[in-house]
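In: predicted model and sequence follow; I will ask about them next.
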Amino acid sequence: MPISVSRILQQRPKIPFEIKGIKTFRRFWHALCRPILEMFCMQFVEEVMQSALVHPLSEKAHLPVVDETNIDAFLIPGSGEPANAVLFFTGDPKQRPQADDVAVVLPQLLQAFSGRLRGALIGRAAEEKLKSRFNVVAMPSLVVTRREHPVGVLGNICDWSEYIEKISVWLSPDAPVMVAPGGPKAGIVRPGREIKR
């Protein structure tokens, strides 16, 4: 949430600009400085909480954090890399506590499918832009892809056996890719013009 000093000033009583004595200083501190400092601290805590999942995974499991600018480069496998990848859409950890559970499971899945699957974290700012492309409906989600095409999505937390079963099927070279969301489009053709809906 962006910090708005004008909003704080509107909510707090007017203060004199001439500070004389300790009582006036205390009023000044409680009216203006303390709320601004508290907002800065709250914003810092929110940023740390949002990255509490991403940082350990990217550091310990060596998972890259991708966004809309570099996702395509990540999905194209390098020499000797598997064509399949798993993308972790975390969602807001404060609203979606299951993200912690999925963050624990993801490194284990990468180890279980070692050599067949590589992983990446979707940056929080890019999640909204990328979720429709990868058919993500619920957060947190793991999306299994073959190159740039999604082949399956696992929303929220699942049983270990479900992860293993579904990902094994999706890693098959003949597994069908998912179709982008959107229903059939109707078109009306009239002489001289075409109307699409």
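Out: Sure, I can see it.
In: going by C-alpha atoms from here, please, whenever you check contacts or count neighbours.
Out: Will do.
In: is M49 in contact with P93, as I believe?
Out: Yes. Using CA atoms under 8 Å, M49 is in contact with P93, at 7.3 Å.
In: quick check: closest non-adjacent residue to the residue nearest to the spatial centre of the chain.
Out: The residue lying closest to the centre of the chain (CA atoms, centre = their mean) is R124, at 3.5 Å. In space, and not counting its chain neighbours, R124 is closest to G91: 7.0 Å by CA to CA, 6 or more residues apart in numbering.
In: second structure follows, compare the two:
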Amino acid sequence: MSAPQHPLVTRLTAEMGYPVLTDWAALESFAEAPGAHVVFVPGEAARNLETPDVAIILPELHIAFQRAFDCAVAGDEIETRLREETRVLKTPSLIFFRDGVFVGGIARVRDWDDYIARIPRILAAQPTAHEEEA
């Protein structure tokens, strides 16, 4: 990641081992692995006060969903293209893939119950539509 990140975003990669996806090939490799995957798109933490909140929430969601998906962090180098191609334009966001195909996204910080309701729908979605969960 080229821009300095919030310490809570750095914690995801440095302490929790989430990969940082800095080029499109890394994103494709991550997303194309069998199963479900989520890419955290932090946006610019200095301007977006919700970024640290989602950085705290993501590991908790990972546990709550019994590690049903792998997690990674989008680097600055791919963030714009990833947001444009998935049409999940607002940050921070969680962008979900299954077996290499985009299946949905959740933009901005949400209430816990909202995540608990939306994520199963996203994980069960047919991987054809580009939809942002607003």
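Out: In hand now; what should we look at? Bear in mind that the values here come from a model prediction, so they are computed numbers and not experimental data.
In: TM-score of the superposition?
Out: The TM-score (TM-score structural alignment, normalised by the length of structure 2) is 0.85; 129 aligned residues with a CA RMSD of 2.0 Å.
In: counterpart of the residue nearest to the centre of structure 1 over in structure 2?
Out: Using TM-score structural alignment as the criterion, R124 of structure 1 maps onto D76 of structure 2.
In: neighbours of the alignment partner in structure 2 of I167 of structure 1, how many?
Out: Applying TM-score structural alignment, one finds that I167 of structure 1 aligns to I119 in structure 2. I119 of structure 2 has 18 neighbours, counted by other CA atoms under 10 Å.
In: what's the answer for E28 of structure 2, then?
Out: As a burial measure, E28 of structure 2 scores 14 neighbours (other CA under 10 Å).
In: sticking with the counterpart of I106 of structure 2 in structure 1, tell me its helix or strand.
Out: Under the alignment by TM-score structural alignment, I106 of structure 2 pairs with L154 in structure 1. Assessed by DSSP states H and E, L154 of structure 1 sits inside strand 149-155.
In: average distance between that strand and structure 2?
Out: Taken over the aligned residues, the distance from strand 149-155 of structure 1 to structure 2 averages 1.3 Å (mean CA distance after the TM-score superposition for structure 1).
In: one step back: counterpart of the residue nearest to R124 of structure 1 in structure 2?
Out: So, by TM-score structural alignment, G91 of structure 1 is matched to G43.
In: who's in contact with the match of R124 of structure 1?
Out: Listed by CA atoms under 8 Å, 6 or more residues apart in numbering, the contact set of D76 of structure 2 reads 1-3, 22, 43.
In: quick one: which of those residues has the most company?
Out: G43 (21 neighbours).
In: that residue against T51, yeah?
Out: Yes. If you go by CA under 8 Å, G43 of structure 2 and T51 touch, sitting 7.1 Å apart.
In: hey, what's in contact with both of those two?
Out: By the contact definition CA under 8 Å, 6+ apart, G43 of structure 2 and T51 are jointly contacted by 91-92.
In: tell me the contacts of the match of G91 of structure 1?
Out: Counting by CA under 8 Å, 6+ apart, G43 of structure 2 touches 51, 76, 79, 91-92.
In: those in helices, which ones?
Out: 51, 76, 79 (DSSP state H).
In: identify each buried residue in the longest helix belonging to structure 1, please.
Out: Longest helix in structure 1 by number of residues, with DSSP H as the criterion: helix 34-60. By neighbour count with 16 or more other CA atoms under 10 Å, helix 34-60 of structure 1 contains the buried residues 35-36, 39, 50, 53-55, 57.
In: what's downstream of it, the next helix or strand?
Out: strand 65-66.
In: mean distance between that following strand and structure 2 after superposition?
Out: Relative to structure 2, strand 65-66 of structure 1 is 0.7 Å off (mean CA distance after the TM-score superposition for structure 1).
In: touching that strand from outside, list them.
Out: Strand 65-66 of structure 1 has contacts (CA under 8 Å, 6+ apart) with 54, 58, 74, 120-123.
In: what about those, which one has the most neighbours?
Out: Neighbour count (other CA under 10 Å) singles out A120 as the most crowded of the contacts of strand 65-66 of structure 1, with 25 neighbours.
In: OK, contacts around that residue?
Out: 63-66, 85-88.
In: neighbour count and distance to Q10 of structure 1 for those - can I get that in TSV?
Out: Below are these laid out as TSV (neighbours: other CA atoms under 10 Å; distance: CA to CA, whole Å):
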residue	neighbour count	distance to Q10 of structure 1
L63	18	45
P64	16	43
V65	20	40
V66	21	40
A85	27	50
V86	24	48
L87	24	44
F88	26	41
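In: for F134 of structure 1, state which of these is nearest.
Out: Of all these, L87 has the smallest distance to F134 of structure 1: 9.2 Å, by CA to CA.
In: tell me how far the nearest residue to G105 of structure 2 once chain neighbours are set aside lies from F102 of structure 2.
Out: Excluding the flanking residues, the one nearest G105 of structure 2 by CA to CA, 6+ apart is I95, at 4.4 Å. I95 of structure 2 sits 8 Å away from F102 of structure 2 when distances are taken as CA to CA, to the nearest Å.
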